[in-house]
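1. need a structure here:
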Amino acid sequence: MYDVSTRKRSLALLAHGRSLNSVSRETGISRAAIRSWQDRLEPLPRIAAPAPGPPADDRAYAYLLGLYLGDGCLSPHSRGGYHLRIACADAWPGLIQQCREAITKVRPDVGVYTLQKQGCAMVTSYWRHWPRLFPQHGPGKKHERRIVLEPWQQEIVDAHPWEFIRGLIHSDGCRITNWTTRLVKGERKRYEYPRYFFTNLSGDIIRLFTDALDRVHVQWKANGRNVSVARKVSVALMDAHVGPKH
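-> From the prediction side, this is the model:
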C-alpha cells in the first residue's frame, strides 16, 4: 500500500515526460500500479475482515461455557490466534465426546482434536477469535480475577440454564452417593442418598452456578467454595437434566 505522497511523486515524473518504464525503475514501483494511479490517485479503502458472529448453537454454547469456566482456558498461538483447551478426565470418555461435539456445534468451521496428557485429555481447538466467545479470558487464574458474563452470554444462559449447569457439573462437579444411619424400631440401619457437589475457587463462578440453580428451582447449600444439592426433589431434577458423568 503506497501513500498519496508517493503516488503524487510518481505521477509528477510522468507529467514531466518520463516513461512508465523509467519511473518504475527509479521508484521500484510496478508499471501497473503507476498506471492505475492515473485513473485513481486515492488508495481504495481497506475491506475489514468480517467480525465473527454469535455461537452457531446457543444450547451447545451454554454447555461449553460451563466447561470452560470449570476446566477450560485460552492459550495464545504464535500465529496470532488462540487454542481453546478443555481438560477432561480419562475416566469420563462420554464427557470427552460431548465436549468435542459442543465445540463443533458452536463453531462448525473449526477443527477439534484431543491431546493426551497424564490422566486427562485436553480437547483442543484453534481459532483466531476464541476470546470473542469467551471474553472471561485474561491473565492469571480465574479465581484471581473477576468473572462476569457479558449481556449476550447471560441471555444464552437464561435461555438454556440446564445446559450451563450441566457444563459446570461435568467440569468441576460430581454426583455421589452419601450414607448415614438411622434408628428404625430400635435398630440402626444404613441409609443411602444421592447428592450433587460443585467446587470452584472462584466466588464469581460459584455465584453463576447458584444463580442458574435458582432459575430452575433447585435447592442448594453452600459451604465456602463447595455447593451441594441433596434435597430429594432437587436431586431428581438434576438427574433428569444433568446426570452423572460417564
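
2. alpha carbons only for contacts and neighbour counts from here, please
-> Will do.

3. Centre-most residue in this protein?
-> For the chain, the residue nearest the mean C-alpha position is F134 (4.2 Å; C-alpha atoms, centre = their mean).

4. Before we compare anything, build this one as well:
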Amino acid sequence: MRRVMPLPRTGRRHRNGCVEVKSYTKHWTCVFPQHGPGKKHERPIVLASWQQEIVDAHPWDFVRGLIHSDGCRNMNWTTRMVGGVRKRYEYPRYWFTNVSDDIRQLYTDTLDKLGIEWKHCTRAGKHYNISVARRASVALMDAHVGPKY
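-> Reported below is the predicted structural model:
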C-alpha cells in the first residue's frame, strides 16, 4: 500500500486470524475504479485488467475474501421419507449473498474456473444467493476458504 499510495500514512493492526491494514485518502478510487459514489449494485463493478490477472493467479484468495465478506458456511437440513419414516439429513453448505449482479458474476466465474459446482437460490423472488452444497465442492471450499473470523 505504501508503494502505491505513500501518503497519507498507513496503519497496521494484528487481529484474530488476520492483519488489518488501513489507509485513508480520497485517491484510492483512482486505483480501485469499482469504488465510488452510490450503491454498488447500481453501478458497474468490473475488474481492471491488472486486477483480473491477480484473481486469475490467486482465485482461492479471491473466493475466500468474498465468502468472508458476504458469505458463510452453515449446516443445512432436509427431511426425506425412508421406509415410511421421515428422516432428517444435515449437510454443510456455503452461501454467498450479494445484490450486485456483477459481484455475483465475478464470484461464480471464479467458482467455475476452480471446478466448484454452485446453484442460484431464489428467496422471496430475489436471486441474490449462490449456494455450494455438493459434497466434493464443499470439501474443496473447506480446504481453501477456512473459518470466518
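
5. Would you pull the TM-score for this pair?
-> Overlay of the two chains. TM-score (TM-score structural alignment, normalised by the length of the second structure): 0.80; 137 aligned residues with a C-alpha RMSD of 2.5 Å.

6. Does T110 of the second structure belong to a helix, a strand or coil?
-> T110 of the second structure carries the three-state label helix when classified by DSSP: H, G, I helix; E, B strand; the rest coil.

7. ok, the alignment partner in the first structure of it - how many residues close by?
-> Residue pairing (TM-score structural alignment): T110 of the second structure is matched to A212 of the first structure. Counted with other C-alpha atoms under 10 Å, residues neighbouring A212 of the first structure total 20.

8. Quick check: Q98 of the first structure vs C88 of the first structure, distance?
-> Using C-alpha to C-alpha, to the nearest Å, we find Q98 of the first structure at a distance of 10 Å from C88 of the first structure.

9. and if you look at R35 of the first structure?
-> R35 of the first structure is 59 Å from C88 of the first structure, where distance means C-alpha to C-alpha.

10. These two: which has the busier surroundings?
-> For R35 of the first structure versus C88, the count of surrounding residues by other C-alpha under 10 Å is larger for C88: 26 against 14.

11. would that one count as being in a strand?
-> Yes: remark: C88 of the first structure belongs to a strand, assigned using three-state DSSP.

12. Now check the second structure for the residue matching it.
-> Aligned counterpart of C88 of the first structure in the second structure: none (TM-score structural alignment).

13. Can you name the residues that contact C88 of the first structure?
-> Counting by C-alpha atoms under 8 Å, 6 or more residues apart in numbering, C88 of the first structure touches 71, 95-96, 120-123, 171.

14. I54 of the second structure is in what secondary structure piece?
-> helix 49-57 (DSSP states H and E).

15. okay, whichever helix or strand comes after that helix sits on what stretch of the first structure?
-> The helix or strand immediately downstream of helix 49-57 of the second structure is helix 59-70, counting by DSSP H and E. Counting by TM-score structural alignment, helix 59-70 of the second structure lines up with residues 161-172 of the first structure.

16. Provide the count of other residues in contact range of the residue mapped onto K39 of the second structure from the first structure.
-> For K39 of the second structure, the aligned position in the first structure is occupied by K141, per TM-score structural alignment. For K141 of the first structure, the tally of surrounding residues (other C-alpha under 10 Å) stands at 11.

17. which residue lines up with V233 of the first structure in the second structure?
-> When the second structure is aligned by TM-score structural alignment, V233 of the first structure is paired with A136.

18. The strand or helix carrying its match: average distance to aligned residues in the first structure?
-> Per DSSP H and E, A136 of the second structure falls inside helix 135-145. The superposed helix 135-145 of the second structure is, by mean C-alpha distance after the TM-score superposition for the first structure, a mean 0.6 Å from where its aligned residues fall in the first structure.

19. mind checking the SS state of the closest residue to V21 of the second structure other than its chain neighbours?
-> Nearest residue to V21 of the second structure, sequence neighbours excluded (C-alpha to C-alpha, 6 or more residues apart in numbering): R12, at 4.6 Å. Here R12 of the second structure is recorded as strand under three-state DSSP.

20. give me the number of residues near R12 of the second structure?
-> For R12 of the second structure, the neighbour count with other C-alpha under 10 Å is 10.

21. can you tell me how far R80 of the second structure sits from R88 of the second structure?
-> With the distance defined as C-alpha to C-alpha, R80 of the second structure ends up 7 Å from R88 of the second structure.

22. Enumerate the positions of the match of helix 59-70 of the second structure that are buried.
-> Of the residues in stretch 161-172 of the first structure, 161-172 count as buried by neighbour count, 16 or more other C-alpha atoms under 10 Å.

23. Same check on stretch 234-246 of the first structure?
-> Buried residues in stretch 234-246 of the first structure, defined by neighbour count with 16+ other C-alpha under 10 Å: 234-238, 242-243, 245.

24. Looking at the residues you listed, spot the one nearest Q116 of the first structure.
-> K245 (19.2 Å; C-alpha to C-alpha).

25. Counterpart of the closest one over in the second structure?
-> Checking with TM-score structural alignment, K245 of the first structure has K148 as its match.

26. That match is in contact with H68, isn't it?
-> Yes: contact criterion C-alpha atoms under 8 Å: K148 of the second structure and H68 qualify, at 5.6 Å.

27. Determine how far the helix or strand N178 of the first structure falls within lies from the middle of the whole chain.
-> Using DSSP H and E, N178 of the first structure falls within strand 173-184. Relative to its chain's centre, strand 173-184 of the first structure lies at 35 Å (C-alpha atoms, centre = their mean, to the nearest Å).
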